[in-house]
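K.L.:
sequence and predicted structure are below.
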Amino acid sequence: MQTRVVLNDELTIGDFADRAGVATSAIRHYEQQGLLTSTRTTGNQRRFARSVLRRIAVIQAAQHVGLSLAEIKDAFAQFPAEHAPTKRDWARLAREWRPRLDRRIAELEQVRNGLAMCVGCGCLSMRQCAIYNPDDALAEGGSGARRIFPQH
C-alpha cells in the first residue's frame, strides 16, 4: 500500500477512508449528511483531521446496532462539528440510545418467538398471527393494507 503525503496532520480522503476502514463514497456521504467535516486545500481537495476518525468509529458502532444515520446525526448535534467524541460522550450516547435499542430487541424477540409458533401453522392470518399482527393491532388503523412492522 502506498502512503500518501499528510499535510498539517490532516489526512486525504483516501488515507482517511483506509484508516477508517470504509469506502471514500461513504466518507463523502457522511460529510454530505453533516456527520463529518473536512477542510479544503487551495486545490479543493478534502482534508480530514485525525480526530474525525473517532466520529467514524461512533457512526460504525451505532449503525452496527441498527441506528439510522438520522439518529446518529441527532446525537452528534449536541457536539461541535469538529468535536471527536470522548469516552464520556460515548457513555452518554449509549445511555440515550439504550431505550431505542431495548425496543428493537423486544421486537426481534417477538419475531423470533413467533416464528416457533408458525412452523407448520401456515395461517398468516392478519387477525391471529402473532408476528404480523399481534393483538390485531392493525385493525385500529382501519381496513386495507397496513405495515407489518412499525417504523422507528
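P.N.:
Thanks, I have the structure now. Residues are numbered from 1 along each chain as shown.
K.L.:
only C-alpha atoms from now on, for both contacts and neighbour counts.
P.N.:
Fine.
K.L.:
show me the strands in the chain, by range?
P.N.:
10-12, 39-40, 46-49 (DSSP state E).
K.L.:
how close does the residue lying closest to G14 once chain neighbours are set aside get to W90?
P.N.:
Nearest residue to G14, sequence neighbours excluded (CA to CA, 6 or more residues apart in numbering): T24, at 6.4 Å. According to CA to CA, to the nearest Å, T24 and W90 sit 25 Å apart.
K.L.:
could you do A20 as well?
P.N.:
18 Å.
K.L.:
which one of those two has more residues nearby?
P.N.:
A count of neighbours by other CA atoms under 10 Å puts A20 above the other of A20 and W90, at 18 against 12.
K.L.:
and here's the other structure:
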Amino acid sequence: MTRLEHRVHELTVGQLAERSGVAVSALHFYEAKGLISSRRTAGNQRRFSRDTLRRVSFIKVAQRVGIPLSEIREALATLPEERTPTAEDWARLSEAWRGDLDARIAQLERLRDDLTECIGCGCLSIRNCALANPYDRLGDEGPGPRRLLVQNGPAARPGRTSEPDAGTRDLEDPCAPSCVPAD
C-alpha cells in the first residue's frame, strides 16, 4: 500500500480507495448519496480532502453495525467541513446511536436464545406449530417470523401489555419454548 505523505492535502479517488480499503465504485456511490464530497480539477478529476479518509472510515464502521446510510448522512452533515473531525465529534455522533444499537443487541440476543426452539412461525416444525401457534394467531400480526421481528419484546406489539394475564398468556408468546412439546 502506498503511504500518504503528510504534506498531501488532497487525494485522488484511487488513493482514497487504496488507503480506505473501499472500492472506487463505492466512493462514487457515497459521493452521489451526499456522504462525502470532492472538488473537480481543470481536467475534471475528483480530488478529496484528506479528512475524507476519516469520513469513509466512519461510514464503514457505521454500516458494519447496521446504521442506515440515511442516518450516516445526517450525522456527517453535522460535522464541520473546514477541519478534520475530532475524537469528540465522533463520540457525539456515536452516542446518538447508542440506544438504537442497544435495542439491536437485545433483539439479537433474543434471536440467539430463541432460535433453536422456534423461528417465530415460519416454524421449524409443522407438527409443533399447530400446538404452539394454533390457528396461526401470529399471522394476524403480519407476514414473516413475528417473534423475531419484534424489537422490544411482547409489549412492543400493538395491543399487547408487558404483564399478560393468565387468560392471554398463550396469545402473548405462542411459540415460547415452554409450550412447545418435545418431538
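P.N.:
Okay, I see it. A quick note: this is a predicted structure, and the numbers were derived from the prediction, not measured.
K.L.:
and the TM-score between them?
P.N.:
Scored against TM-score structural alignment, normalised by the length of the first structure, the superposed chains reach a TM-score of 0.76; 140 aligned residues with a CA RMSD of 3.3 Å.
K.L.:
the residue nearest to G14 of the first structure contacts D15, doesn't it?
P.N.:
No. Using CA atoms under 8 Å, T24 of the first structure is not in contact with D15, being 9.2 Å away.
K.L.:
OK, contacts around Y30 of the first structure?
P.N.:
Counting by CA atoms under 8 Å, 6 or more residues apart in numbering, Y30 of the first structure touches L36.
K.L.:
nearest residue to the middle of the second structure?
P.N.:
G66 (1.9 Å; CA atoms, centre = their mean).
K.L.:
quick check: that residue vs E141 of the second structure, distance?
P.N.:
25 Å.
K.L.:
the lengthiest helix in the first structure vs the second structure - mean distance after superposition?
P.N.:
The longest helix of the first structure (DSSP state H) is helix 87-118. Superposing on the second structure and averaging over aligned pairs (mean CA distance after the TM-score superposition for the first structure), helix 87-118 of the first structure comes out at 1.0 Å.
K.L.:
all helices for the first structure, in order.
P.N.:
Secondary structure of the first structure (DSSP H): helices at 13-20, 24-32, 52-64, 69-76, 87-118.
K.L.:
got the contact list for the residue in the second structure sticking out farthest from the centre?
P.N.:
No residue in the second structure sits farther from the centre than A42, which is 39.3 Å out by CA atoms, centre = their mean. Counting by CA under 8 Å, 6+ apart, A42 of the second structure makes contact with nothing.
K.L.:
quick one on the thing from earlier: rebuild the strands of the first structure as CSV, extending it with distance to G122 of the first structure and mean neighbour count.
P.N.:
Formatted as CSV, the strands of the first structure follow (distance: least, CA to CA, whole Å; neighbours: other CA atoms under 10 Å):
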stretch, distance to G122 of the first structure, mean neighbour count
strand 10-12, 55, 20
strand 39-40, 57, 12
strand 46-49, 54, 20
